[in-house]
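[1] can you look at this prediction? I've put the sequence above it.
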Amino acid sequence: MTSPLTLPGWRHVYSGKVRDLYVPADGSTPSGAEERMLVVASDRVSAFDSVLEPGIPGKGVLLTTLSLWWFDQLAGGDGGRGIPNHLVADHVLSADAVRELIPTQVAGRAMVVKRLDMQPIECVVRGYLTGSGWAEYRESGTVCGIRLSAGLENGDRLPAPIYTPAFKAPMGEHDENISFERTIELVGEARAHELRDLSLEVYERAARTAEAKGLILADTKFEFGLDDAGVMTLADEVLTSDSSRYWDAATWASGSTPSERMASFDKQIVRDWLAAHWDKQGAPPELPGEIVERTAARYLELLERLTS
C-alpha cells in the first residue's frame, strides 16, 4: 500500500484498504474546527482482504461524487424526510476571505466531516437473495439466521427487505454477522431499533430512486454514529459501488443465467479475475490493464446512470 499523502493543514491518523483519515493539524484551523475530519477516498482496490495493484484510476473521485449525491438526496432531495449525515462545510471564512479546507491534492475525492461516536454495527440491508445470503439459504433456508420461504432462486427479490447486521471487527479481521438480539446487547434496545429502522428506511428510499433509473439495489451496508447532540447520523460512504450491489433491471429480468442477471456495477470483475488467477497464497498478482479499464467503466456507468 502506498504511503498516505502529506496534506497542508491536516495530520494523517488512519488508513484503511481504500480510505485515509486525517484530523486538523495543531493550530491550523479556527476555534471549533478540531471536530472536523478529512476523509480521502483513494484509487486503491481490494479483494479477498488484499489491496491490489494497480488501483482503479479515478475511483476515489467516482466514489466520493456518488456519496455526496446520495447524501444530498437523503437530506430531503428525494422528497423524503432529511436523514442527518456527517458532512460539514468544506470551507471557512478567514480574514474576510473564503479558505478551502480540502487540499488541492485531494480535491474531488475528499469530504470534510464531523467527528462522531461511531456505532460498532455494520448495518446491512438485503432486498435480493445473492452472495453469502444465497449460500446460507441453500444450506439452511435462512439468511443470517432469518428464515425465508422455500423455493427462492439465486438473485430473486425477497418478499420484503431484511436487516442483517454485522459486528465491525478490528482492522485485519472479518466482520461477524450477528443477530438483532446481539445488536441489542451491544448498543441497547432503543439504539438497536433506531439503527434497524433507519437502515431499512434509507435502503427503501434508495431502492426506489435506483428503480426509477432502471437499476436494482440488491443490497447495501450503512454506518452510523452519534453526534455531540446524540443524533444518529449517517456516516462514511453511502450507497456507492464499494458498499452496495447494483444490477441492471432489464438484464436482471431477461438474463438466462445468474451471472447475466446479476452483473454488478462494482469490482466483481476484479474478484472474478482474481479468483481464477490466484490461490490466495502469497502476494496477489498484478491486475491486467483490461480488467482495470473494465472495472473503471462500470463504476463510471453507475454514477452517470444514477445522477443523470
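    Ah, there it is. Numbering: from 1, shown residues only.

[2] please count neighbours and contacts with C-alpha atoms only from this point.
    Noted.

[3] ok, then the element right after the strand or helix carrying residue 60?
    Assigned by DSSP states H and E, residue 60 falls within helix 59-72. Sequence order places strand 91-94 as the next helix or strand after helix 59-72, per DSSP H and E.

[4] for that following strand, name the packing helices and strands.
    strand 97-100 (3 or more CA pairs under 8 Å, 6 or more residues apart in numbering; DSSP states H and E).

[5] for whatever helix or strand comes next after the strand it packs on, packing partners?
    Following strand 97-100 in sequence order, the next helix or strand is strand 110-114 (DSSP H and E). If contacts are counted by 3+ CA pairs under 8 Å, 6+ apart, strand 110-114 sits against strand 36-41, helix 59-72.

[6] in CSV, list these along with distance to residue 245.
    What follows is those, written out as CSV (distance: least, CA to CA, whole Å):
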stretch, distance to residue 245
strand 36-41, 19
helix 59-72, 14
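
[7] the ones you listed: which one's closest to residue 103?
    Nearest to residue 103, of all the helices and strands packed on strand 110-114, is strand 36-41, at 9.9 Å by CA to CA.

[8] contact partners of the closest one?
    10, 18-24, 59-61, 63-64, 88, 102, 106, 109-115 (CA atoms under 8 Å, 6 or more residues apart in numbering).

[9] give the ChimeraX command for selecting the buried subset of the residues you listed.
    Filtering those down to the buried ones (16 or more other CA atoms under 10 Å) takes a single ChimeraX command:
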select :10,18,19,20,21,22,23,24,59,60,61,63,64,102,106,109,110,111,112,113,114,115
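
[10] how far is stretch 241-258 from where the chain is centred?
    18 Å (CA atoms, centre = their mean, to the nearest Å).

[11] residues contacting residue 172?
    Contacts of residue 172 (CA under 8 Å, 6+ apart): residue 49.

[12] now do residue 110
    Residue 110 neighbours (CA under 8 Å, 6+ apart): 38-41, 61, 64, 102.

[13] before we move on, what about residue 108?
    61, 64-65.

[14] here's the one I want to compare it with:
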Amino acid sequence: MRFNGGMTDAAALPGWTLLYSGKVRELYTSPDHPGEVLMVASDRVSAFDHVLEPGIPGKGELLTTLSRWWFEQLYGVPNHLARASTGDLPEAVAQRAMLAKTLDMYPVECVVRGYLSGSGWLEYQQSQSVCGVALPAGLNDGDRLPEPIYTPAWKAPMGEHDENITFERTVELVGAEVASALRDASLDIFTRASAIAEGRGIILADTKFEFGADPGTGELTLGDEVLTSDSSRFWDAELYEAGGPRRLESFDKQIVRNWLKTNWDQTGTPPTLPAEIVAQTAARYRELIERLTGK
C-alpha cells in the first residue's frame, strides 16, 4: 500500500496497522503501544474539499516540526504527546510523525479569532456577528478585534462539512462544564501564542484547537496539530502595518487557493498545480517556521 503525497509503504512501518486515512495524514496503531496512536503527516495538500496533485515537498515534516515546537512553548498545557523524543518512531516517518496518547476527542473545533478575516469576515458582512458573537459596526477585512473571540465549529462526520455553531450549541453537545473549559483553554492558549508570535514579527490572526479527555484522568488535553500553517492564519506584522495589497498574505496554502480560484471552476477534478505554485507554497511554510523558531 502506497500513499500519495509523500506517505510511506506500509512495509516501512513494521508492527503498525493503518487505523484511519484522511486527506493529509494517517493514524496507525500497534499492539506494542497500547493507548497510543502514531500520527503521520503527509505532503498532500487539500483545498475546496479536494486533495491536489502534486503535494508540497516537505510539508508533513514542516507541520510536524511546528506542532512539536508549539507544544514545547505551551508549558503547562496538557497535550497528547506520548513521548518528547522521536526515538520510538519508525525511522521512515520519524520527522513527520508524532506518537500520541489516545484521547476521547470532543466533537468541537475550538476556533479563536483575534482578527476579522476568512469565513468570519463573510459572516460579519451579513449579520455584524460571527457565530453568534456580536461585533462593532464598521469593521473591515483584516481588522483587529477589540479582543479575541471564541467561535466554535461542529466537527462533522467524515465526508460532511464542518459547521460554525454558537457557544450555546456547544453546551448542548458536550455539557456546560466542558463547553466552558474548551472556551477558556482556547482563549488562554491563543493569547499566549499570539504574544510569542508577535515577538517574532508574526501576527496570529486566527486558529483552531482540538481537545479530548484523557481516558484515565478525564483531564482536558490539547490534541491533533497545533498552531500550524494548516490550522492557523499567520500574517507578517510589518506587511500588515504597511497596508497595501500584501497586507493579509498568509503563511499557508493561500497561494494554492488563489491559483485554483483563477484556474478552476470547482467542478470535476482539480487541475495539477504548476511547479512554481508548489515551490512558492513550500517556501511560505518554511519561512514561517524559520521566523518563529529561529531555525
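    Structure received. Every value quoted in this text rests on a predicted model; they were computed, and no experiment measured them.

[15] circling back: select, out of the helices and strands packed on strand 110-114 of the first structure, the one closest to residue 53 of the first structure.
    Of these, nearest to residue 53 of the first structure by CA to CA is helix 59-72, at 13.4 Å.

[16] give me the helices and strands touching the closest one, please.
    Using 3+ CA pairs under 8 Å, 6+ apart, helix 59-72 of the first structure sits against strand 36-41, strand 110-114, helix 289-307.

[17] next SSE downstream of the first one?
    Same thing as strand 36-41 of the first structure. Counting by DSSP H and E, what follows strand 36-41 of the first structure is strand 45-47.

[18] who are the packing partners of that following strand?
    strand 50-52.

[19] show residues contacting the strand it packs on.
    1, 17, 44-46, 284-287.

[20] among those residues, name the buried ones.
    By neighbour count, with 16+ other CA under 10 Å, those hold 17, 44-46, 284, 287 as buried.

[21] quick check, nearest of those to residue 191 of the first structure?
    Using CA to CA, these come closest to residue 191 of the first structure at residue 17, 28.5 Å.

[22] got the contact list for residue 107 of the first structure?
    Per CA under 8 Å, 6+ apart, neighbours of residue 107 of the first structure: none.

[23] the second structure: which residue goes with that one?
    Counting by TM-score structural alignment, residue 107 of the first structure corresponds to residue 94 in the second structure.

[24] so that match versus residue 37 of the second structure, what's the distance?
    Residue 94 of the second structure is 14 Å from residue 37 of the second structure, where distance means CA to CA, to the nearest Å.

[25] likewise residue 101 of the second structure?
    6 Å.

[26] Provide the aligned range in the first structure for the longest helix that the second structure contains.
    Counting residues, the longest helix found in the second structure (DSSP state H) is helix 176-198. Residues 189-211 of the first structure are where helix 176-198 of the second structure lands when matched by TM-score structural alignment.

[27] go on, stretch 104-124 of the second structure?
    By TM-score structural alignment, stretch 104-124 of the second structure lines up with residues 117-137 in the first structure.

[28] how many neighbouring residues does whatever residue of the second structure lines up with residue 231 of the first structure have?
    Matched by TM-score structural alignment, residue 231 of the first structure corresponds to residue 219 in the second structure. Using other CA atoms under 10 Å, residue 219 of the second structure has 14 neighbouring residues.

[29] do residue 50 of the second structure as well
    12.

[30] so of the helices and strands packed on strand 110-114 of the first structure, which one's packed in deepest?
    strand 36-41 (a mean of 24; mean count of other CA atoms under 10 Å).

[31] that strand vs the second structure - mean distance after superposition?
    Its aligned residues in the second structure lie a mean 0.5 Å from strand 36-41 of the first structure after superposition (mean CA distance after the TM-score superposition for the first structure).

[32] could you give the angle of that strand to strand 110-114?
    150 degrees (axes from the mean of the first three to the mean of the last three CA atoms, to 10 degrees).

[33] how about strand 36-41 of the first structure, aligned to which bit of the second structure?
    Aligned by TM-score structural alignment, strand 36-41 of the first structure falls on residues 36-41 of the second structure.

[34] let me see the contact set for residue 193 of the first structure.
    The contact partners of residue 193 of the first structure, taken as CA under 8 Å, 6+ apart, number zero.

[35] next one: it from residue 74 of the first structure, what distance?
    From residue 193 of the first structure to residue 74 of the first structure the distance is 20 Å (CA to CA).

[36] same check on residue 104 of the first structure?
    Taken as CA to CA, the span from residue 104 of the first structure to residue 74 of the first structure is 28 Å.

[37] point to the residue nearest the middle of the second structure.
    residue 231 (1.9 Å; CA atoms, centre = their mean).

[38] what does it correspond to in the first structure?
    By TM-score structural alignment, residue 231 of the second structure lines up with residue 243.

[39] what does residue 145 of the second structure give?
    With TM-score structural alignment as the criterion, residue 145 of the second structure lines up with residue 158 in the first structure.

[40] now the terminal residues of stretch 148-165 of the first structure, how far apart.
    17 Å.

[41] now do the buried residues in it.
    154-157, 161-165.

[42] any buried residues in the match of stretch 104-124 of the second structure, and which?
    Neighbour-count burial for stretch 117-137 of the first structure [16+ other CA under 10 Å]: 118-130, 133-134, 136-137.

[43] looking at those residues, which are in strands?
    Using DSSP state E, the subset of those located in strands is 118, 121-128.

[44] and which of these is nearest residue 53 of the first structure?
    Distances from residue 53 of the first structure to these, taken by CA to CA, are shortest for residue 122, at 27.1 Å.

[45] which residues touch that closest one?
    If you count contacts by CA under 8 Å, 6+ apart, residue 122 of the first structure has them with 165-168, 221-223.

[46] got it, and residue 201 of the second structure?
    236-238, 291.

[47] please repeat the previous calculation with a cut-off of 7 Å.
    Contact partners of residue 201 of the second structure, counting by CA atoms under 7 Å, 6 or more residues apart in numbering, are 236-238.

[48] residues near residue 213 of the first structure, how many?
    16.

[49] quick one: it from residue 62 of the first structure, how far?
    18 Å.

[50] pull out the buried positions in stretch 164-183 of the first structure.
    Neighbour-count burial for stretch 164-183 of the first structure [16+ other CA under 10 Å]: 164-168, 177-180, 182-183.

[51] which two from these end up farthest apart in space?
    168 and 180 (14.2 Å).

[52] no more questions from me, cheers.
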